[in-house]
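Peer 1: this one's structure only:
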């Protein structure tokens, strides 16, 4: 069909009942849309079949990961223009069932099916999670989910994260600072909030590649147990610990938080791990950590939060994130997290939002990935590199636009005496 882009643009706008804010470039070389805007590149009819057979984020994800869809132009600009149509339509957006009652919608859908051709779409990209039967957040399910995200190659993560090997929000003095300095400052911020002292025991839950454990042992003289479910992370962290000469003070285990039984600890850090716990397991998570602390011990829980909904029962997991990035991950509002920590027996002493800091961090990770794009694809796969680029860029925009946030919660297992050991002016750690 000649000028497929114009035909495609018209049908999409008819479906969405809204103008398309970016250009369309179709497989026949034709283009249509606002001059100068980034282009959504529809490389073949297969992209349409993926979208039509699986409407919504999952179809878009499959087309993107497979390379059937692409963006020509600045990715952030394109995602920002599309966000109102894809991610920010709000709770009042009409459902597919409502849309199908609209004759114009049905006519546009028929037109797209005709344009896409009669063949069904191919199988999902191999980077998509293959779901197994069973309950969420069993030990086996969590190991499998963590392996999907983290066991994709330490060299790939080193390329994205840089020398710090910290895979969580950095703490920026200014946007012009370096990623390495901002990550060091975040680890130091956590250490100060925990008031770490030489000889104390720290449990680092979800220790990643060992950065917090090494920082706490080297800079504050504590003895650290770091736990992760990722075999690749553990191997990498153990080598780093040995290279730093800290094997007498740092132990890295492949262990589930539910299986730690060698408390009490003076402090616990949980940085970017609680998002994997799941709503149904969260109270147990908080209770387990509470039981592992000595009276007066501190927990620093660093966790991404979503905004609350008018109807919390309507919350849906992000299909793209669940299928390609963080399987079985769940976000909760910060109020829910604080409530669960308090239900477990903690006294919450401080909550600090670092939302803007995560946006800056993600943009640096995307820049690292894009700067070594060819090597990144070789270290993992082209599809997985596309996954990471899209999810990090979209997440940066989500933090910038206040769709999600990230918070550090300092909680104490306050002893019966009531003395939590927190200074009257607590934020002296800044």
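Peer 2: Great, that's in hand. Source: prediction; values computed, not measured. Numbering: from 1, shown residues only.

Peer 1: only C-alpha atoms from now on, for both contacts and neighbour counts.
Peer 2: Fine.

Peer 1: next one: the strand or helix carrying residue 203 to chain centre, how far?
Peer 2: Residue 203 is located in strand 201-205, with elements delineated by DSSP states H and E. In terms of CA atoms, centre = their mean, to the nearest Å, the gap separating the centre of strand 201-205 from the centre of its chain is 22 Å.

Peer 1: which non-adjacent residue is nearest residue 8?
Peer 2: Across the structure, with CA to CA, 6 or more residues apart in numbering as the measure, the residue nearest residue 8 apart from its sequence neighbours is residue 112 (7.3 Å).

Peer 1: next up, a second structure to put side by side with the first:
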């Protein structure tokens, strides 16, 4: 009697060894199919995926198998990833397989032809700088503010509404001085100077962003009111400012350095000046700490405490969690629409990292495992 196909054997082994029902369908390179008959399907592209699933079914093994192209998810990617999160949670709770299961696992791996040492993917490089082709014309890589459900309302509108929300909370008026810490590609400083008449300064560590913002300011006739510096916040000497913005920049500051960061924001404000901080908390299962270890998200309660310790008074806190679900979904759809071009420009590994990161974070925000808040504070 012939052996059952690879997918049948792998699903049976996972269900037996880990004591669960495999949550989605599975298809292997030999054409075999097993698991759930409907919904997303895990696709085993090569024998190497078998080893990852059987021996390392936790998050690191699944991430490595996916970004290296040995494992795919057909169908609704986010739905398939949600089931994978459930699988990982079960495996972590149960622990590694006992010695009684090793002969079966090793035998199946040998029969599917896996050999040689695995080559780990370099998933510890920065992955948050998404390609411009999935962004709107503001090039903002932060949460938008969605004020409409209408079919003609798009990500670019949500980002413009976010910029207006920040400017209005800060009470920006003509003649005021604004500092944007971590200005990125300049969306806030350009918008605030053009529409609110402020003198805006942006700071960034990226020379490419410096050049881009300066060129954009010149093109809009804003060179006299928009400046950008390649400098760290602690090295700014031309303060104080009437208003300071930190839009999803604090996540890149380590826990050790965060109190000093808050103290610097306080120093850069004039008495009575306001700070608008937009900052995420929590993390995704697959990417929150595994693929972006430089990120240091912290609970909003700790952020508020550290701002108070720095001498700032909290005026308002607003959750934007649901707005981030919609923002990430827009990025995900744009990534899929430009998939072939992005692979050509950046390579399949980085494109897969972006797809996994976006889907994972979308689920985390939807499930309240991640959040984002706008915090308005004042220097008394």
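Peer 2: Looks like it came in fine. No experiment lies behind these values; they were computed from the predicted model shown.

Peer 1: the residue nearest to residue 8 of structure 1 is in contact with residue 9, isn't it?
Peer 2: No. Judged on CA atoms under 8 Å, residue 112 of structure 1 makes no contact with residue 9 at a distance of 10.3 Å.

Peer 1: the residue nearest to residue 8 of structure 1: neighbouring residues, count only.
Peer 2: Under the neighbour criterion other CA atoms under 10 Å, residue 112 of structure 1 is assigned a count of 21.

Peer 1: part of a helix, is it?
Peer 2: Yes. Secondary structure assignment places residue 112 of structure 1 in a helix (DSSP: H, G, I helix; E, B strand; the rest coil).

Peer 1: what's the distance between it and residue 318 of structure 1?
Peer 2: For residue 112 of structure 1, the distance to residue 318 of structure 1 equals 25 Å [CA to CA, to the nearest Å].

Peer 1: ok so, going back, residues touching the residue nearest to residue 8 of structure 1, list them.
Peer 2: Shown here is residue 112 of structure 1, whose contacts under the criterion CA atoms under 8 Å, 6 or more residues apart in numbering are 8, 11, 48, 52.

Peer 1: let's verify the nearest residue to the second one once chain neighbours are set aside: helix, strand, or coil?
Peer 2: What it means is residue 11 of structure 1. If you skip the residues right next to it in sequence, residue 11 of structure 1 has residue 108 as its closest partner in space, 5.2 Å away by CA to CA, 6+ apart. Using three-state DSSP as the criterion, the local structure at residue 108 of structure 1 reads helix.

Peer 1: give the burial count for residue 108 of structure 1, as a bare number.
Peer 2: For residue 108 of structure 1, the count of nearby residues is 19 (other CA under 10 Å).

Peer 1: contacts only, for it.
Peer 2: 11, 12, 14, 15.

Peer 1: separation between the nearest residue to residue 191 of structure 2 once chain neighbours are set aside and residue 116 of structure 2?
Peer 2: Leaving aside its chain neighbours, residue 191 of structure 2 sits nearest to residue 163 (7.1 Å; criterion: CA to CA, 6+ apart). Applying CA to CA, one obtains 52 Å for the distance of residue 163 of structure 2 from residue 116 of structure 2.

Peer 1: out of these two, which sits in the more crowded spot?
Peer 2: Under the neighbour definition other CA under 10 Å, residue 163 of structure 2 and residue 116 were set side by side, and residue 163 has more, 20 against 7.

Peer 1: element containing the more buried one?
Peer 2: According to DSSP H and E, residue 163 of structure 2 maps onto helix 155-169.

Peer 1: now residue 55 of structure 1: which helix or strand?
Peer 2: Element membership of residue 55 of structure 1 [criterion: DSSP H and E] is none; it lies in no helix or strand.

Peer 1: tell me the spacing between it and residue 386 of structure 1.
Peer 2: 20 Å.

Peer 1: more neighbours: the two, which one.
Peer 2: When residue 55 of structure 1 is set against residue 386 and neighbours are counted by other CA under 10 Å, the residue ahead is residue 386, at 20 against 13.

Peer 1: longest single helix anywhere in structure 1?
Peer 2: For structure 1, the longest helix by residue count, based on DSSP state H, is helix 382-400.

Peer 1: read off where that one ends up in structure 2.
Peer 2: Per the alignment by TM-score structural alignment, helix 382-400 of structure 1 matches residues 348-366 in structure 2.

Peer 1: could you work out the end-to-end span of stretch 180-199 of structure 2 for me?
Peer 2: Using CA to CA, the two ends of stretch 180-199 of structure 2 sit 11 Å apart.

Peer 1: so where in structure 1 does that stretch end up aligned?
Peer 2: Correspondence between stretch 180-199 of structure 2 and structure 1 is established over residues 204-223, with TM-score structural alignment as the criterion.

Peer 1: one more: stretch 246-254 of structure 2?
Peer 2: Residues 270-278 of structure 1 are where stretch 246-254 of structure 2 lands when matched by TM-score structural alignment.

Peer 1: and the aligned partner of residue 331 of structure 1 in structure 2, what does it touch?
Peer 2: When structure 2 is aligned by TM-score structural alignment, residue 331 of structure 1 is paired with residue 297. Neighbour list for residue 297 of structure 2: 250, 251, 280, 281, 282, 283 [criterion: CA under 8 Å, 6+ apart].
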